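1. The following block contains a protein sequence and its predicted model.
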Amino acid sequence: MTESEFEFLRGYLKQRSGLALTPEKRYLIESRLTPVCRRFGIATLTELVGALRLARTSTIEKAVVEAMTTNETFFFRDRVPFDLFRDVLLPQAIAARTATRRLRIWCAAASTGQEPYSLAMLLNEAAPLLAGWRVELIGTDLSTEVLEKARLGLYNQFEVQRGLPVQLMLKYFEQVGEQWRISASLRQMVDFRPLNLLDRFDQLGTFDIVYCRNVLIYFDAPTKADVLGRIAAQLAPDGAVLLGAAETVIGITDALSPDPRHRGLYRHGAAKAAAPAAPAAAPAPLSLPRFAVR
């Protein structure tokens, strides 16, 4: 692969997925796109670049973008964002939305489904408090391949052992041969949809809680600002956004501001970083079980 071909691929991937590859990531392109070449009977990366320049085969174009997408995820990843959901965000939402009894949650980089399914388990644990509520949990991802796995809800032994408390595995999964399938009731709780964060997503509507974790790290600053600004536009005035541990809005956008009381939690910039005050009739913290995360 020549330098000009590498630069073409860098620009191609940034335009279509937001992925900002630095020059030292050349090895990553070679390692991930060589299998794509084999899959389509293409002899070299040079030939692959030629096919992309001609833009004649959308199947190859889609395979290239999806091959470069990082899909590292596991159940209850980093734990803190899920503790925040259980102990802070869900009690606040129940208190603030007693009139509408509606809650909308978006996982903006759902990958193979472990993040939205982790939230679905917590929601199910709180089911008595949400009786009569309409709860929508939407998971989106650029890759249709990983979304298909997410819809199936089928995971191997290694995947269910990464972060998933044994109590929840026994409660919500059934063994199928050497794999584990999440229960049908939880699969039905999550609406998985393909979505490129570079595209418009206002058609998704307004959300109360947005998880956009560990995806912005692959974008450059202008792309991060654009995506965060459009997420803020889809956020309820008292809503919340959770980013990955290595991600922040500071120095990138004023559309969102850090919640001073909770690391990794962000509110509307107009709120001047103040978390919404609990209503007078706010319930006590939810009495939900605590689980040891492995």
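-> Arrived safely, thanks for sending.
2. make it CA atoms for all contacts and neighbour counts henceforth
-> Noted.
3. quick one: contacts for the residue nearest the centre of the chain?
-> What sits nearest the mean C-alpha location of the chain, by C-alpha atoms, centre = their mean, is residue 109, with 2.4 Å. For residue 109, the contacting residues are 139-142, 211-215, by C-alpha atoms under 8 Å, 6 or more residues apart in numbering.
4. for the helix or strand where residue 118 lies, packing partners?
-> Following DSSP states H and E, the helix or strand that holds residue 118 is helix 114-125. If contacts are counted by 3 or more C-alpha pairs under 8 Å, 6 or more residues apart in numbering; DSSP states H and E, helix 114-125 sits against strand 134-141, helix 184-187, strand 190-194.
5. Make TSV from those and add mean neighbour count and distance to residue 57 to it.
-> Formatted as TSV, the entries for the helices and strands packed on helix 114-125 read as follows, by neighbours: other C-alpha atoms under 10 Å; distance: least, C-alpha to C-alpha, whole Å:
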stretch	mean neighbour count	distance to residue 57
strand 134-141	20	22
helix 184-187	15	33
strand 190-194	19	20
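6. Make a markdown table out of the ones you listed and add distance to residue 82.
-> Written out in a markdown table, the entries for the helices and strands packed on helix 114-125 read as follows (distance: least, C-alpha to C-alpha, whole Å):
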| stretch | distance to residue 82 |
| --- | --- |
| strand 134-141 | 14 |
| helix 184-187 | 17 |
| strand 190-194 | 16 |
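7. do you know which of the ones you listed lies nearest residue 204?
-> Each of the helices and strands packed on helix 114-125 was checked against residue 204 via C-alpha to C-alpha, and the shortest separation belongs to strand 134-141, namely 9.0 Å.
8. and residue 117, how far is that from residue 133?
-> Per C-alpha to C-alpha, to the nearest Å, residue 117 is found 19 Å from residue 133.
9. re the thing from before, residues contacting the helix holding residue 118 from elsewhere in the structure, which ones?
-> Applying C-alpha under 8 Å, 6+ apart, the contact partners of helix 114-125 are 73-77, 82, 86, 107, 110, 137-139, 150, 168, 172, 186-187, 189-190, 288-289.
10. alright, now check it against this:
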Amino acid sequence: MTELDFEFLCVFLKTRSGLALTPEKRYLVESRLGTVCKTFQLDNLSGLAMALKGGRDPDLEKAVIEAMTTNETFFFRDKSPFDLFQNVLLPRYLAARASTRRLRIWCAAASTGQEPYSLAMLLSEAAARLAGWRIEIVATDISTDVLEKAKAGLYNQFEVQRGLPIQLLLKYFTRVGDQWQIAPQIRSMVDYRPLNLIKEFGQLGTFDIIYCRNVLIYFDRPMKTNVLTRLSNMMSVDGVLLLGAAETVLGLTEGLSPDPVNRGLYEKIAQPIAAPRLTVSV
């Protein structure tokens, strides 16, 4: 792969997915896209770059993006965002939405579904307090492959051992061969939809709680600002955003402010503002 090929692939990925790659990530491109070359019978990454420039194979474009997308996740990942949901956010909105009895939650970059299903199980555990409520969990991801796995709700032994309390495993999962499948009533609580965060997502509507964790770290500063601004515009007046431990809104948007008590929680503070335009092209 020549330097020009690498530069093209970097621009292609940034334009299509927002992924910002540095020269130090060249090894990652070579290792992950090498598999794509074999699948599509391309000799090397230079051949892959040439095929992408032709722009005539949407399956190839999809495979490149899927290969470079990081889908690391597990049940109740980092624990504190879920403790926060259970002990702070749910009680807060039960009081604030007592008249409408409606709550909307969005899990962006939901990957194989462990995050939204973790929230769904917490809601199921609180079912007695939620009688008569309409609660929506929308889960999105750029990868249609991981969304299909999420919809199926099938996980191997390693996946259910990562963060999932044994009592919830026994209560909400059934053994299917050498895998575990989450209960139909939990699967039905989550609406999975394909979505690219760098593209328009206003059609999803307004949300009270947005989980967008561990995805902004892959974007450059202008893209982070753009996405965060659009996220804030989709939040209800008293809506909140939860980011990953290594992410922040500081210096990136005027529409969100850190919660003074709860780390990783951000509140809406401004009227809708225009997101800066991005001009990346390939």
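-> Yep, it's here. Owing to the predicted nature of the structure, the values given are computational and were not obtained by experimental measurement.
11. Please work out the TM-score for the two chains.
-> Their TM-score after superposition, calculated using TM-score structural alignment, normalised by the length of the second structure, is reported as 0.95; 271 aligned residues with a C-alpha RMSD of 0.8 Å.
12. I want to check the contacts of residue 109 of the first structure in the second structure. Which are still in contact there?
-> For both residues aligned by TM-score structural alignment, their matches' C-alpha atoms under 8 Å, a contact is called conserved when the aligned residues also meet in the second structure; among the contacts of residue 109 of the first structure this holds for 139-142, 212-213, 215.
13. just curious, which of these is nearest to residue 58 of the first structure?
-> Checking those against residue 58 of the first structure with C-alpha to C-alpha, the nearest one is residue 142 at 14.7 Å.
14. Which position in the second structure pairs with that closest one?
-> Counting by TM-score structural alignment, residue 142 of the first structure corresponds to residue 142 in the second structure.
15. Name the nearest residue to the residue lying farthest from the centre of the second structure, ignoring sequence neighbours.
-> When distances are taken from the C-alpha mean of the second structure, residue 43 lies farthest, 33.1 Å away, according to C-alpha atoms, centre = their mean. In space, and not counting its chain neighbours, residue 43 of the second structure is closest to residue 37: 6.7 Å by C-alpha to C-alpha, 6 or more residues apart in numbering.
16. Give me the secondary structure label for the one you found.
-> Secondary structure state of residue 37 of the second structure, per DSSP: H, G, I helix; E, B strand; the rest coil, is helix.
17. what's near enough to touch it?
-> By C-alpha under 8 Å, 6+ apart, the contact set of residue 37 of the second structure is 43-45, 48.
18. Repeat that for residue 265 of the second structure.
-> Counting by C-alpha under 8 Å, 6+ apart, the residues that residue 265 of the second structure touches are 240-243, 258-259.
19. Quick check: the two most widely separated of the residues you listed?
-> Of all pairs drawn from the contacts of residue 265 of the second structure, the one with the longest distance (C-alpha to C-alpha) is 243 and 259, at 11.8 Å.
20. In terms of neighbours, single out the busier of these two.
-> Using other C-alpha atoms under 10 Å as the criterion, residue 243 of the second structure and residue 259 rank with residue 243 on top: 20 against 14.
21. So which residues of the stretch 101-250 of the second structure form strands?
-> Across the stretch 101-250 of the second structure, reading from the start of the chain, the strands by DSSP state E, counting those that start in this stretch fall at 102-107, 134-141, 154-156, 173-176, 179-182, 190-194, 207-211, 235-242.
22. what's the neighbour count on residue 123 of the first structure?
-> 20.
23. Any figure for the gap between it and residue 130 of the first structure?
-> Noted for residue 123 of the first structure: a distance of 8 Å to residue 130 of the first structure, by C-alpha to C-alpha.
24. coming back round to it: just the buried ones from the contacts of residue 37 of the second structure?
-> Members of these that pass the buried threshold by neighbour count (16 or more other C-alpha atoms under 10 Å) are listed as 44-45, 48.
25. Nearest to residue 63 of the second structure among those residues?
-> Scanning these for proximity to residue 63 of the second structure, where the rule is C-alpha to C-alpha, the winner is residue 48, at 11.2 Å.
26. so the counterpart of the closest one in the first structure is in which element?
-> Pairing criterion TM-score structural alignment: the partner of residue 48 of the second structure within the first structure is identified as residue 48. Under DSSP H and E, the secondary-structure element containing residue 48 of the first structure is helix 45-54.
27. how much does the next helix or strand after that helix stray from the second structure?
-> Once the chain leaves helix 45-54 of the first structure, the next helix or strand it forms, by DSSP H and E, is helix 58-67. After superposition onto the second structure, helix 58-67 of the first structure lies on average 0.6 Å away from the residues it aligns with, using mean C-alpha distance after the TM-score superposition for the first structure.
28. What is helix 58-67 of the first structure packed up against?
-> Here helix 58-67 of the first structure is seen to pack against helix 3-17, helix 26-39 when contacts are counted using 3+ C-alpha pairs under 8 Å, 6+ apart.
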